[in-house]
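Asker: starting from these lines, generate the structure:
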Amino acid sequence: MPQIAQLAETYSSQVFWLLIIFGLVFLVIGRGMVPKVMDTVAMRDSQIAEDLAAAQAARDLAEQQEEAWRKRENQNRADAHALISAAKAEAAVQAEQKLAAAQKRLDETLVGAEQRIAAARAEAAAEVESIAADAAQDIARRLAGIDVARPNAEAAVKKVLAHG
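Answerer: Predicted coordinates:
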């Protein structure tokens, strides 16, 4: 075959051109394109790292703000509970004062009513004694035909009522 026979004659020129093409490819791609690609990759890596750092900083800031909000919210709740407790205590004191005033008025009314009842009872007892003394005088006059003096009739009625 003639192609194989001429291989020895063209071998050196083919190797020469192969080395020149590989050299050019190395220079164009290896020295020209690869550094640009590596710079782009490095730039993307640094941008990603910066973005991740910024995201972490934002997350830390958000967590700090959330923690501060929670503390404020817990303090507000505690203040609200204290305010409610104070209002309840004040309302209880006011209610107790109102109840004490009402109880005092009721006690005064009760004392007045008891005094009126005692006066009415004494008056009724005196009237009953007077009626009983009149009845005793009348009975003694009608049955025995004797006149009993008013003080004697009253004393006899009092004696009977004291035993009865």
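Asker: use CA for all of it now, contacts and neighbours both
Answerer: Noted.
Asker: and the helix or strand hosting Arg116, what other elements does it pack with?
Answerer: Element membership of Arg116, judged by DSSP states H and E, is helix 34-139. Under the contact criterion of 3 or more Cα pairs under 8 Å, 6 or more residues apart in numbering; DSSP states H and E, helix 34-139 touches helix 150-163.
Asker: here is a second sequence; please produce its structure as well for comparison:
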Amino acid sequence: MPQIAQLSATYASQIFWILLVFGFIFFVIGRGMVPKVMATVEARDKQIAQDLAAAETARKAADAEEEAWRKRESANRAESQAIIAKAKVEAAKEAESRLAEVNAGLGARIAEAEARIAASRDSAMGEIEAVAAEAAEQIVSRIAGISVDQASARKAVQAELTGA
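Answerer: Take a look at the predicted model:
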């Protein structure tokens, strides 16, 4: 059987070429390219780790800055609240003093007005008494035909006005 005799020659040639191709692939790719790819992957991993560390540091710095800002803002807010409270107290005191001044002025004006009203009332009462006395004097002289002097008519009118 000649086919079996050819097997050893055919396989020897194929084994040789397979070893040659795999050897070439091993040395070119395995020894040449893979270390470069691995070095690139390691460099990339190292760069990513450094970037993450820098980002974490920046985040911590930003958090610290934010906390300091919040403290300053809180202190400023408290200070402004104190200023507002002080202004309110001063405004209330000023309003009270102005109100006291106005009340004093109003009290004086009211007393003056009451005095004028009392004077006007007294004057009006005097005029009413005079008119009533004159009317009583004329009524008595017409009805009774008696002449009454003005002083007694005035006394009678005063007695009726105070008694009523």
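Asker: picking that back up, so how far does the helix holding Arg116 of the first structure sit from its counterpart in the second structure?
Answerer: In the superposition with the second structure, the aligned residues lie an average of 2.4 Å away from helix 34-139 of the first structure, counting by mean Cα distance after the TM-score superposition for the first structure.
Asker: report the angle between that helix and helix 150-163.
Answerer: Using axes from the mean of the first three to the mean of the last three Cα atoms, to 10 degrees, the interaxial angle of helix 34-139 of the first structure with respect to helix 150-163 works out to 130 degrees.
Asker: any idea how far Ala120 of the first structure is from Ala113 of the first structure?
Answerer: Distance, Ala113 of the first structure to Ala120 of the first structure, using Cα to Cα, to the nearest Å: 10 Å.
Asker: gap between the helix holding Arg116 of the first structure and the chain center?
Answerer: What separates the centre of helix 34-139 of the first structure from the centre of its chain is 10 Å, taken as Cα atoms, centre = their mean, to the nearest Å.
Asker: what sits against Val160 of the first structure?
Answerer: Listed by Cα atoms under 8 Å, 6 or more residues apart in numbering, Val160 of the first structure has no contact partners.
Asker: distance-wise, check it relative to Ile139 of the first structure.
Answerer: To Ile139 of the first structure, Val160 of the first structure is 15 Å away according to Cα to Cα.
Asker: next one: Val25 of the first structure
Answerer: 161 Å.
Asker: what's the answer for Ala101 of the first structure, then?
Answerer: As defined by Cα to Cα, Ala101 of the first structure lies at a distance of 55 Å from Ile139 of the first structure.
Asker: so which of the two has more stuff around it?
Answerer: Here Ala101 of the first structure and Ile139 are compared on neighbour count by other Cα atoms under 10 Å; more neighbours surround Ile139, at 15 against 12.
Asker: grab the most central residue of the first structure for me.
Answerer: Using Cα atoms, centre = their mean, the residue of the first structure that lies closest to the mean C-alpha position is His81, 5.0 Å off.
Asker: what number of residues lie near the nearest residue to Val157 of the second structure once chain neighbours are set aside?
Answerer: With sequence-adjacent residues excluded and distances taken as Cα to Cα, 6 or more residues apart in numbering, Val157 of the second structure is closest to Ala133, at 6.0 Å. With neighbours defined by other Cα under 10 Å, the count for Ala133 of the second structure comes to 23.
Asker: quick one, what contacts Ala133 of the second structure?
Answerer: Under the criterion of Cα under 8 Å, 6+ apart, the contact partners of Ala133 of the second structure comprise Gln150, Ala153, Arg154, Ala156, Val157.
Asker: follow-up on the earlier one: what's the spacing between the residue nearest to the centre of the first structure and Ala87 of the first structure?
Answerer: Plainly put, His81 of the first structure is 10 Å away from Ala87 of the first structure if you go by Cα to Cα.
Asker: just Ile20 of the first structure next, same as before
Answerer: If you go by Cα to Cα, the gap between Ile20 of the first structure and Ala87 of the first structure works out to 97 Å.
Asker: thanks again, I'm all set now.
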